[in-house]
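A.B. asks: sequence first, then the predicted structure, then my questions.
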Amino acid sequence: MVDLSLGVWAGVFALSVLASFCVLWLAGVFLQRHANRSTPDDLPNLQSVFLFRGEKLADHDVLHAVLAQSIGQCINDWPDLRRWLQFRFRDLPDTLSSLSAGQSITFPDITKGSDASVTLTAQSASVSVVLYDPAQMEPAQRHQALRRNLELEDQNHALIHCPYPIWKTNKGGDVLWQNAASAMILSDEGVQPININENTGKPGEIHSARISVLLPETDDVRWFEVQTQRSGQDYLHYALDITKVIKAEAVRREFVQTLTKTFANLTTGLAVFDRKQQLALFNPALIDLTALPADFLSARPGLMSFFDKLRDQQVMPEPKNYASWRAQITDVIETASGGLYQETWNLPTGVTYRVTGRPHPDRAVAFLFEDISAEMSLTRRFRAQLDLRQSVLDKLDEAVAVIAPNNVLMMCNDACNDLLGIDPDTTFAEMSLHDLISVCSDKYPDADFWHDVQTRISSKTLSKSIRKSFGKNDGSQIDCLVSTVAGGTAMICFTARPALTRRLELPLAT
């Protein structure tokens, strides 16, 4: 009975062991088959493959939808992919055509502690670029994340070390972020010196304001132009140092004020027109000379309106034809822009103006109005006196030649022209003392005398008069008198003396 029980138990134990073995074997087979049926999506993808035909991207196996779309838009050929990869993988070839068929090159990641790599394998008609990264995510996705982090770091570094102040505030003016250069603008409490958040408008609109900051260490005042725009519920501020601009504007204002004071004391009328041909500057003398209303000039009229007003005020010669006059004014403007315009206006009132147009930088034009009536009157009187003196000299029987202090023939009368056979008025060239002495020497030869005359006149050593008589074949004589006149002027006079008549005495008849 005992033996039978032992046998039964032994058989049951054997069947149990056999059944357990079968179950374990079947479980192993099932798990193996299940493992064989697993898809790549169930395991982390350790590589991203890019296929190129020539230099163009033909295909890739990036599974991330957003990244795949970005790659499709931004990466079209090998240079694009090379730029995308080169911040981690250096020395990538410039072109894929440099690889020969069957050649494979691997480039390791330069990042410390990274086992990633890029392998280029050339085939007969294509080149595969494999991005391998043992990290637990898709290599292309991780590479894009690292690239984005690097870009953010570069941008943050650029903002922090930007030489121009940049900071961010909330609606209350509290500083949320600032770069190093903004320390000179923001106070110790971290609040900007004035409120520039008001009236900044809608998001995207830029509000500009100028602020001044006193630097305690140097007591210098720095000026900044701050541009503010909304960023969500906060404000971004960008400051530009315009201290030199402010100082230049102050110098310019002072210079203009100095010029204005100087021009105010001038008797010459001044009208300056800017590049838009609008009156930019005038002085009180212009009002006095032209009788133009001050309110008209202050309204900054244009050039044509200015000359139209002069015509209405009869301050310029009346044109015979209005259309041709307008064309003439246009020529005046163009000529003045070239720096060539100068004209004398003789008005019906007897007043004479000299109008000068001068060009200025940036296509500006300045017109100067001078009242030269007194000068013209004096010139006319002087010319009349000269004509009178010349008429008096021409009435004299003596031949007179006047030599100026610069040893040039100043004037001579008709008798001198007839005697010496000269006519200085018909030539543009001036007749020098040497030329005059040469003519006299040819007419009345005496080398020593004429040499002495020329030497004394040119050296201004003619202290007393010199006389000399020249005989003629008919028995008559020419008396020559060389003397000085006031102001270093010399005069040569020739007087003709007829021949003496002798009475014949006949003997008396016896």
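C.D. replies: Arrived safely, thanks for sending.

A.B. asks: going by C-alpha atoms from here, please, whenever you check contacts or count neighbours.
C.D. replies: Fine.

A.B. asks: give the next helix or strand downstream of the helix ranked longest in the chain.
C.D. replies: If you go by DSSP state H, the chain has its longest helix at helix 2-36. The helix or strand immediately downstream of helix 2-36 is strand 47-53, counting by DSSP states H and E.

A.B. asks: and whatever helix or strand comes next after that following strand, what's buried?
C.D. replies: Sequence-wise, the next helix or strand downstream of strand 47-53 (DSSP H and E) is strand 56-60. Using 16 or more other Cα atoms under 10 Å as the test for burial, strand 56-60 gives 56-57, 60.

A.B. asks: ok and the helix or strand just after strand 56-60 relative to strand 56-60, angle-wise?
C.D. replies: Next helix or strand after strand 56-60 toward the C-terminus (DSSP H and E): helix 65-74. If you take axes from the mean of the first three to the mean of the last three Cα atoms, to 10 degrees, helix 65-74 sits at 170 degrees to strand 56-60.

A.B. asks: can you give me the buried ones in helix 65-74?
C.D. replies: 68, 71.

A.B. asks: quick one: that helix to chain centroid distance?
C.D. replies: Between the centre of helix 65-74 and the centre of its chain there are 46 Å (Cα atoms, centre = their mean, to the nearest Å).

A.B. asks: and after that helix, which helix or strand comes next?
C.D. replies: Taking DSSP H and E, what comes next after helix 65-74 is helix 78-85.

A.B. asks: list the buried residues of that next one.
C.D. replies: So helix 78-85, judged by 16+ other Cα under 10 Å, has buried residues 78-79, 81-82, 84-85.

A.B. asks: got the contact list for the residue nearest the centre of the chain?
C.D. replies: Among the residues of the chain, residue 362 comes closest to the average C-alpha position under Cα atoms, centre = their mean, at 9.2 Å. Contact analysis of residue 362 by Cα atoms under 8 Å, 6 or more residues apart in numbering lists 274-275.

A.B. asks: another one to put next to it:
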Amino acid sequence: MHDIEPTTLLVIIITSLIAAGFAYWFLLRGMASQQKNSHAIIPLDKTETTYLFDDTTLIDASPSARKQLPRQTGDETDWQRFITAFSPRFSTLANDLRTLAQTGSMTILPDDPDDPTRINAEWQDGYARLTIFETGPAPEKPLIDPVNLSALESELETLRNTAKLAPYLVWKETRDGQINWANTAYLDLATTLHPENANSWPPKRLFTLLAEASTSPQPEMKRVSIKGKKPDEVLWFDLVCKKTNETTLCFATPADSIVQAETSLKGFVQTLTKTFAHLSIGLAVFDKNRQLALFNPALTDLTRLPIDFLSIRPTLFAFLDRLRENQMMPEPKDYKSWRHQMLALEEAAADGTYEETWTLPGGQTYRVNGRPHPDGAVALLFEDISAEISLTRNFREELEIGQAVLDALDDAVVVFSQTGMITISNAAYASLWGVDPGTSFAEMSITDATRSWQDICDPTPLWGHLREFVGDPDDRRNWFGDATLDDGRQLECQISPLAGGATMVKFHVKPAPKKPAKKRNTPRKTPAKT
């Protein structure tokens, strides 16, 4: 055996010591790790439901425990899944577990006193160990066949997807206002408005309930608003809350478009109201149920109906009845015929064909129109045309007087408009020329008139000059002309320009010259001889 040099022996000893040191260090680390993870051992007893959390991460769970957790969606943590699964029965679960690190252990009771389920929470070396158990003997449960179990699981999955994919906000609150469950729409909005609280549980509370949630089957819907992400942004929602046991289930439907439409409609109605208030025409709008929905101040002035009567929204027939009582509509011969007439009025107004002139007993004259409106509504418009009717009557009387004056003249007179059409003539004209333009169905022009004049007159260039004068807007002077009738009478024609480009022609008939009387040859009487 060869002798080992001292240097080599020293190297071997140092190397052995180093290797032994490393082996001892690894052994100690493995023992410490085994000791630390000894608390993480989950019993394999299928009747026990246990979870082990490291902060918000689930690091181990029994098979029965994993089945009770919902599927993970999006950025949802394991801790949020656990709170979502058990908070419906333990509304204070999230708040109670906040103090687990300080208390070390606790037993959390359910909201329902009759519920035997408990949650035992323990804090061990930085890990949260949560065990779900039941007190007392476990109730006997009927066996569930695989078909029914599959149907229940399918229904549960459908309900979860419904809550997740709902386009409106759904959440549950505890008595102290903490959120213990929320759907994806709520979480997304909370993250958008409060990004600093993203991935934290419970999420930020977005709504402050205005009153206690209703316990009735049909809770009242309230319109609420919250501040948006921008400084001047406001988000509107229709909020409905229902109190169930110790929690409150809430639904919030976005109402921004509805609020915007209502605001626009309100502004439009205000504009219409201001416009209608200055109209001189009375307006009454009846809805599809034939109740008064809108009226303006002019209606009260024209119909003399009191505002308190119109404010109670009378029906169409009650409105017309009151008009009849106030003598603000034509008096019918009998009530039965009047009711038939009002039914016809309603039908005609709905078709947009009702238009009548009412001559009232007081002397006023109203024009009443019925117009259909959207959604089956009907509008009645009342217009006082008494002044218009009076003016028309006066104008008609003046025309009749003017015609009577012309007819009283001996000379024939006819007036042509700027376009050469006959506008007026007198009786002497009809007698002279045998044509009465007032009774003709068609309008007569200067050409038609001169043609009829030529038929009973000797040839003359006067008629051609007259046609040119009537159509000439520049040459406007007073002039005369002569013509001879075929019976030998002489016509003295006076052509006078009038206002508006009109032309008046006056015919004066000169009497025919008397023929000299023939001398009779009478025998001269001889004086008698005496």
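C.D. replies: Yes, it's here. Treat the numbers as computed from the prediction; the structure is a model and nothing was measured.

A.B. asks: which stretch of the second structure lines up against stretch 369-377 of the first structure?
C.D. replies: Under TM-score structural alignment, the match for stretch 369-377 of the first structure in the second structure covers residues 382-390.

A.B. asks: residue 304 of the second structure -> the first structure?
C.D. replies: Using TM-score structural alignment as the criterion, residue 304 of the second structure maps onto residue 291 of the first structure.

A.B. asks: with adjacent residues omitted, what lies nearest to that match?
C.D. replies: residue 313 (7.3 Å; Cα to Cα, 6 or more residues apart in numbering).

A.B. asks: report the buried residues of the top strand by length along the first structure.
C.D. replies: The strand that spans the most residues within the first structure, counting by DSSP state E, is strand 220-231. With burial defined by 16+ other Cα under 10 Å, the residues of strand 220-231 of the first structure counted as buried are 222-230.

A.B. asks: same check, this time on stretch 274-291 of the first structure
C.D. replies: Quick answer for stretch 274-291 of the first structure (16+ other Cα under 10 Å): 274, 277-286, 289-290.

A.B. asks: among the residues you listed, which lie within helices?
C.D. replies: Judged by DSSP H, these include 284-286, 289-290 as members of helices.

A.B. asks: mean shift of the helix or strand that the longest strand of the first structure is followed by relative to the second structure?
C.D. replies: Next along the chain after strand 220-231 of the first structure, taking DSSP H and E as the criterion, comes strand 234-241. Strand 234-241 of the first structure, aligned to the second structure and superposed, deviates on average by 2.4 Å (mean Cα distance after the TM-score superposition for the first structure).

A.B. asks: which bit of the second structure covers strand 234-241 of the first structure?
C.D. replies: Aligned by TM-score structural alignment, strand 234-241 of the first structure falls on residues 247-254 of the second structure.

A.B. asks: name the residues that touch the matching stretch?
C.D. replies: Taking Cα under 8 Å, 6+ apart as the rule, stretch 247-254 of the second structure contacts 91, 168-175, 213, 235-243.

A.B. asks: how about the helices of the stretch 401-530 of the second structure, start to end?
C.D. replies: 427-433, 446-455, 462-470 (DSSP state H, counting those that start in this stretch).

A.B. asks: all strands for the stretch 301-450 of the first structure, in order.
C.D. replies: In the stretch 301-450 of the first structure, the strands defined using DSSP state E, counting those that start in this stretch lie at 342-346, 352-360, 364-371, 399-403, 409-412.

A.B. asks: repeat for the stretch 51-200 of the second structure
C.D. replies: Going by DSSP E, counting those that start in this stretch, the stretch 51-200 of the second structure shows strands at 57-61, 105-108, 117-124, 127-134, 169-173, 179-182.

A.B. asks: would you turn these into TSV with mean neighbour count?
C.D. replies: Shown next, in TSV, are these (neighbours: other Cα atoms under 10 Å):
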stretch	mean neighbour count
strand 57-61	16
strand 105-108	16
strand 117-124	18
strand 127-134	19
strand 169-173	22
strand 179-182	24
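
A.B. asks: in JSON lines, list the helices of the stretch 401-530 of the second structure along with mean neighbour count and distance to residue 381 of the second structure.
C.D. replies: Shown next, in JSON lines, are these (neighbours: other Cα atoms under 10 Å; distance: least, Cα to Cα, whole Å):
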{"stretch": "helix 427-433", "mean neighbour count": "17", "distance to residue 381 of the second structure": "44"}
{"stretch": "helix 446-455", "mean neighbour count": "15", "distance to residue 381 of the second structure": "45"}
{"stretch": "helix 462-470", "mean neighbour count": "16", "distance to residue 381 of the second structure": "46"}
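
A.B. asks: and residue 145 of the second structure, which of these is closest to it?
C.D. replies: helix 446-455 (107.4 Å; Cα to Cα).

A.B. asks: outside of the closest one, which residues touch it?
C.D. replies: 416, 420-422, 433, 463, 467, 470.

A.B. asks: among the residues you listed, which pair sits farthest apart?
C.D. replies: 433 and 470 (19.4 Å).

A.B. asks: residue 170 of the second structure and residue 78 of the second structure, how far apart?
C.D. replies: To residue 78 of the second structure, residue 170 of the second structure is 21 Å away according to Cα to Cα, to the nearest Å.

A.B. asks: what's the answer for residue 29 of the second structure, then?
C.D. replies: Relative to residue 78 of the second structure, and taking Cα to Cα, residue 29 of the second structure is found at 29 Å.

A.B. asks: which of these two has more neighbours?
C.D. replies: residue 78 (19 against 11; other Cα atoms under 10 Å).

A.B. asks: the more buried one maps to what in the first structure?
C.D. replies: Aligned partner of residue 78 of the second structure by TM-score structural alignment: none.

A.B. asks: hmm, residue 78 of the second structure is touching residue 60, no?
C.D. replies: No: taking Cα atoms under 8 Å as the definition, residue 78 of the second structure is not a contact partner of residue 60, at 11.0 Å.

A.B. asks: how close does residue 461 of the second structure sit to residue 479 of the second structure?
C.D. replies: Distance from residue 461 of the second structure to residue 479 of the second structure, by Cα to Cα: 14 Å.

A.B. asks: likewise for residue 499 of the second structure?
C.D. replies: Applying Cα to Cα to residue 499 of the second structure and residue 479 of the second structure gives a distance of 16 Å.

A.B. asks: kindly report the same for residue 491 of the second structure.
C.D. replies: 14 Å.

A.B. asks: what of residue 95 of the second structure?
C.D. replies: 114 Å.

A.B. asks: and what of residue 6 of the second structure?
C.D. replies: 163 Å.

A.B. asks: cool, residue 260 of the second structure as well?
C.D. replies: Counting by Cα to Cα, the gap from residue 260 of the second structure to residue 479 of the second structure is 75 Å.
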